[in-house]
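Q: My questions concern the predicted model and sequence given below.
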Amino acid sequence: MTTAPGRERLVLVVACLAQFMVVLDVSIVNVALPAMREALGFSAVGLQWVVSAYTLAFAGFLLLGGRAADLFGRRRMFLVGLALFGAASLVGGLADSPGLVLAARAAQGLGGAVLSPATLTILTTTFAEGAARSRALGAWAAIGGVGGAVGGIAGGLLVHFLSWRWIFLVNVPVVLLTAGLAVLAISETRAENRPRLDTGGALLVTGGLVAFVHGVVSSESAGWGSPLTWGSFVLAVVLLAGFGLLETRISSPLVPLGIFRVRTVSVANATMALIASAMFAMWYFVSLHMQNVLGFDALAAGLAFLPQSGSIVIGSQLSSRLLGRVGTRPLLVGGAFLTAAGFAWFSLLTPESTWVGGVLGPGVAVGLGMGIALTPLAGAATSGLPRDRAGLASGLLNTSRQVGGAIGLSVLSTLATARAATLTAEGATTAAASTAGTTRAFAVAAVAVVLAGLVASLLPRTSPPAREAPEPVDEPSAARP
């Protein structure tokens, strides 16, 4: 496919703008959580679900969104995702109850699940494999990575100068701008034939993830042996097993299991899930620690994320420049271990630690490591695959990010809450109990990212050629533009 350089640059801007907005909304709410709790009466568990409702809906329907981009057209699904995301953002900004906010967050996640894989599909079908695609993926990864950290800054500014409602409402004009640019820049591709989408599979996997997270969250208050807790886990196993069985029985599965025979795909997705399990929780815990223990207001907490945001950008750009010379595996393994070192450093926080002495250094280390790791991850997950699998591969990678993030947040938050509750019952101060819970979460996160580095070491030295990718099974090929 040949695209004029000016059009390519505009396509890159559109894809990165959409990805930035989608990833930003994972973390932008963190700084606003105290204000939302005060305004609408959220409980502590309810606050966690403000984050989890988005990530679970996002994760559960990403695969469906990836296939839809392949089958029904990348531009069409990009615009559909934008419309869903913008409408849900408007509802969230006008919500007057916790339930309506959670519903809007879930609807945002659904819109993001359609939008995000379309962005990567657009890039992989616009830029030829090689240096041009590496640079485009580097920019995409940098924007996605910095979106999470910038969420804290944006949230702080909006809450301080306007209100928590603007963390939703700010998306509306951005959606309109992005949609206008997309109509001008993006040409259409779609499959010649349109098999029925596997909506049953999407519902099963989403229900299974929600049940699993509900079980983890319930364990903190009801206990691991309660019927509510183990019943949720049993339901999760049944639904996820049903999903796996369904995928082997239908002609157009949501996830053709043969794609995991490509080692780069399976390793990249496992690595992404482990890194994201720590990454999402970090924004949540650091934001609450700065406000609840260090006494920062929303604006100060948001601005305190600036060095971390910059380190993600630096790491991503460094990684994209070195990728062709160093290769995927060294960058990914090195980035993961640097990130793990940052989390281990975070676990040394005390109630007396200042921002400079306890948060700045580990935050920069984690951000730099993430930036280095994210670019080769995006390339590994999509290299060597035929064009009609681009949406599926991007959907898988984004699903791994969101599934890992949702599960990691629920597990680490439960561990932190349990530790803080125990120390509070023993007479510890609120600051000491909260910090002890946070450091326990960071120690576990460090272990998870070390595991990510070990998994990443299983990548081959070079990406497998396209002929090693599994042949499509019962799937139409996408028409070229």
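A: Received the coordinates, thanks.

Q: use CA for all of it now, contacts and neighbours both
A: Will do.

Q: helix, strand or coil for the residue located most distally from the centre of the chain?
A: Farthest-out residue of the chain from its mean C-alpha position, per C-alpha atoms, centre = their mean: Gly427, at 37.3 Å. The three-state label given to Gly427 by DSSP: H, G, I helix; E, B strand; the rest coil is coil.

Q: can you tell me how far it sits from Leu94?
A: When distance is defined by C-alpha to C-alpha, to the nearest Å, Gly427 is 41 Å away from Leu94.

Q: got it, and Phe305?
A: Separation of Phe305 from Leu94 (C-alpha to C-alpha): 27 Å.

Q: out of these two, which sits in the busier spot?
A: Phe305 (25 against 15; other C-alpha atoms under 10 Å).

Q: Please look at that one and Val150 and confirm they touch.
A: Yes. At 6.9 Å, Phe305 counts as touching Val150 under the criterion of C-alpha atoms under 8 Å.

Q: Overlap in contacts, those two.
A: Common contact partners of Phe305 and Val150 (C-alpha atoms under 8 Å, 6 or more residues apart in numbering): none.

Q: elements contacting the one helix or strand Gly404 maps to?
A: Element membership for Gly404, per DSSP states H and E: helix 390-425. On a contact count with 3 or more C-alpha pairs under 8 Å, 6 or more residues apart in numbering; DSSP states H and E, helix 390-425 meets helix 44-72, helix 98-126, helix 199-222, helix 263-292, helix 361-382, helix 430-456.

Q: quick one, the longest one and helix 390-425 angle?
A: Here the directions of helix 263-292 and helix 390-425 differ by 40 degrees (axes from the mean of the first three to the mean of the last three C-alpha atoms, to 10 degrees).

Q: helices or strands up against helix 263-292?
A: Contacts defined by 3+ C-alpha pairs under 8 Å, 6+ apart place helix 263-292 against helix 5-40, helix 131-161, helix 298-303, helix 361-382, helix 390-425, helix 430-456.

Q: Take this one as well and set it beside the first:
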Amino acid sequence: MPVTETSLPTGTPPGPGPLENASRTLAAAAAAPADVRLTPRAKLILLLLCAAQFIVALDFSILNVALPVLGRDLGMGQADLQWAVTAFALPSGGFLLLSGRIADLFGRRKLFLIGLALFAAASVLAALAWSPTAFLAGRALQGLGAAIIVPTGMSLLTTTFAEGPQRERALGISGTLLSMGFTIGMVLGGVMTDVLGWRSTMGLLSAAGVAVLAAAPVLLTESRPQGPDGPQRARIDVPGAVTVTGGLLSLIYALSTAAAQGFGRPDVLVTLIAGVALLAAFVRVESRADQPLVSLPMLRRRTVAWGNLAGLTTFAMMSTVVFLMTLYLQEVLRLSAFRTGLLFGVQGVVSAFAGLVAPKVIGRLGARRTLLTGLLLQAGFTAALLGLGTGSGMWLALIGVTFASLGHLWAIISYGVTATSGVPDAEQGLATGLVTSSQQVGITLGIPLLSAAASAHIAALRAGGSGFADATLGGIKLGLGLDAALVAVVTLLVTAGLRTVRTTRRG
């Protein structure tokens, strides 16, 4: 029996339509006509939910520029610094889908509050850490809190805002802030580390989490799946939860460890094979489950499948560009954390502008063309970064990252429209859940995947006699080249897939 989502605002949702209709809908949302304007309470709820997503995005990147300082303070070796990122990425990516299903059982608002409380407390532990073990424990608990906050927050968003212009505007704002949070985290991390020390970054996250936690009970109401006879309790797909959580944990561990230690370690090979096997088993389990964690029939919709592939790719590859460019600016050009953060601040300003104009661009070009244009811009300006050198390159880095980010923001907002286009209202919760998963899995997997390749190449170049700067630049360029190539290939695939959708519907 299909499950519908409860929604606070009332209204008549538009019926399913092609991508062009979705584009016109988003353009109408940007114009904010009277019948879709948000009430003051709805604006506060949107601000609250976006703030929670923004804090999580900050946590993905705020420590990146602080890692060298953090390592010296806690006595962590260079090879161990990757665990500052991995300890957060493992639970945040591995438990994402399971947390969303548990929220269906016990209430999204309730679990959202639990996630916020856990995140804030874990941030305090990380800020006060007296040893590497205490710090990594705090990071892991932060990741678990994030895995709860993200799906429950997105579910609360989609059940609060009616399908159509309201929901699409809310999703656009949320996606933009999620991406901007990663960039702004780089800026804040650099400035705060230089001025106040790396512990202040964790303190900021804790304070922000407490502020959102204080406001959430006042603004949010409980939300559960709704059946024809009232609230409907979902069942946890235990085999699906075990296989997908185990698969993601294994895969993230393998890629993260390989980034620091290489692919030759036995534990890397074992967990890599186990991760692939468990995810394959997950697909089989979901095809037979009555209430699956991921709806495979939903993924057979071309707009959903190709839209989410584009979303996963743009998030994974852009987060990797920012990570690699941080390494370039600090390790090759020897810029301070403060100056590195300021350079990424320019990217943040352009990202904000791109998010503001994206609805108008979609209204003029359509969601499909805007998505493809954004992906092409991201791929092209990432490829331009291959011209970086060891003695200069700051301006090329600034221009390349900035305009790649502009394309990235356009891709984010248009893929959200694409991936929910033509989906019946009763299945919008599933569609938006997939959008959320694409974002988080992309951010989680991108950096370990390509930094593993970059690190291995750096080690090979150093073994061959190259100097530190030349070897580091060589590894960074390999990562950037793979990044640009992957985005370009996915752009071609999405172009072909969505062209088929358009042709079929017209025929």
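A: Good, I have the coordinates. Predicted model, so just to flag it, every value in this text is computed and none were measured.

Q: what's the matching range in the first structure for stretch 129-144 of the second structure?
A: The counterpart of stretch 129-144 of the second structure in the first structure, using TM-score structural alignment, spans residues 95-110.

Q: Pull the residues that contact that stretch.
A: Residues outside stretch 95-110 of the first structure that contact it (C-alpha under 8 Å, 6+ apart): 40-42, 46, 49-51, 53-59, 61-62, 81, 84-86, 88-89, 91-92.

Q: So for that stretch, what gets flagged as buried?
A: Neighbour-count burial for stretch 95-110 of the first structure, counted by 16 or more other C-alpha atoms under 10 Å, picks out 95, 98, 101-110.

Q: Surely Asn398 of the first structure is in contact with Pro117?
A: Yes. Asn398 of the first structure is within contact range of Pro117, at 7.1 Å (criterion: C-alpha under 8 Å).

Q: Comparing those two, which residue is more hemmed in?
A: Under the criterion of other C-alpha under 10 Å, the comparison of Asn398 of the first structure against Pro117 puts Pro117 first, with 35 against 25.

Q: Okay, that one and Ala378 of the first structure: tell me how far apart.
A: Pro117 of the first structure sits 12 Å away from Ala378 of the first structure, taking C-alpha to C-alpha as the criterion.

Q: do Ala278 of the first structure as well
A: Taking C-alpha to C-alpha, one finds Ala278 of the first structure at 18 Å from Ala378 of the first structure.

Q: Kindly report the same for Ser218 of the first structure.
A: Relative to Ala378 of the first structure, and taking C-alpha to C-alpha, Ser218 of the first structure is found at 34 Å.

Q: Settle it for me: which of those two has more neighbours?
A: Ala378 (25 against 20).

Q: The second structure: which residue goes with that one?
A: By TM-score structural alignment, Ala378 of the first structure lines up with Gly416.

Q: Was I right to think that match contacts Trp306?
A: No. Counting by C-alpha under 8 Å, Gly416 of the second structure does not reach Trp306; the two are 11.0 Å apart.

Q: about what we covered before: find the residues that touch each one of Asn398 and Pro117 of the first structure.
A: Leu62.

Q: ok, Leu181 of the first structure - how many residues close by?
A: Neighbour count of Leu181 of the first structure, defined by other C-alpha under 10 Å: 15.

Q: Would you confirm that it contacts Val14?
A: Yes. Leu181 of the first structure is within contact range of Val14, at 6.6 Å (criterion: C-alpha under 8 Å).

Q: Now Leu318 of the first structure: closest residue in space that isn't a chain neighbour?
A: Closest residue to Leu318 of the first structure apart from its sequence neighbours, by C-alpha to C-alpha, 6 or more residues apart in numbering: Ile372 at 6.9 Å.

Q: give the contact list for the one you found.
A: Counting by C-alpha under 8 Å, 6+ apart, Ile372 of the first structure makes contact with 312, 315-319, 331-332, 334-335.

Q: Give me the subset of these lying in helices.
A: By the criterion of DSSP state H, membership of the contacts of Ile372 of the first structure in helices covers 312, 315-319, 331-332, 334-335.

Q: wait, which of those is closest to Val356 of the first structure?
A: Using C-alpha to C-alpha, Ile312 comes nearest to Val356 of the first structure of those, at 18.3 Å.

Q: And that closest one, what's its match in the second structure?
A: Aligning on TM-score structural alignment places Ile312 of the first structure opposite Ser351 in the second structure.

Q: any idea how far Thr320 of the second structure is from that match?
A: In terms of C-alpha to C-alpha, Ser351 of the second structure sits 16 Å off from Thr320 of the second structure.

Q: Tell me which residues touch Val22 of the first structure, please.
A: Val22 of the first structure is in contact with 112, 116, counting by C-alpha under 8 Å, 6+ apart.

Q: right, I mislabeled it, should have said Gly262 of the second structure
A: 452, 455-456.

Q: do that again at 10 Å, thanks
A: Neighbouring residues of Gly262 of the second structure by C-alpha atoms under 10 Å, 6 or more residues apart in numbering: 254-256, 268-269, 452-453, 455-457, 459.

Q: Let me have those in JSON lines, extended by distance to Leu196 of the second structure and neighbour count.
A: As requested, those are exported to JSON lines (distance: C-alpha to C-alpha, whole Å; neighbours: other C-alpha atoms under 10 Å):
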{"residue": "Ala254", "distance to Leu196 of the second structure": "34", "neighbour count": "26"}
{"residue": "Leu255", "distance to Leu196 of the second structure": "32", "neighbour count": "27"}
{"residue": "Ser256", "distance to Leu196 of the second structure": "29", "neighbour count": "28"}
{"residue": "Val268", "distance to Leu196 of the second structure": "37", "neighbour count": "21"}
{"residue": "Leu269", "distance to Leu196 of the second structure": "41", "neighbour count": "17"}
{"residue": "Ala452", "distance to Leu196 of the second structure": "31", "neighbour count": "23"}
{"residue": "Ala453", "distance to Leu196 of the second structure": "34", "neighbour count": "21"}
{"residue": "Ser455", "distance to Leu196 of the second structure": "30", "neighbour count": "23"}
{"residue": "Ala456", "distance to Leu196 of the second structure": "34", "neighbour count": "18"}
{"residue": "His457", "distance to Leu196 of the second structure": "35", "neighbour count": "22"}
{"residue": "Ala459", "distance to Leu196 of the second structure": "33", "neighbour count": "18"}
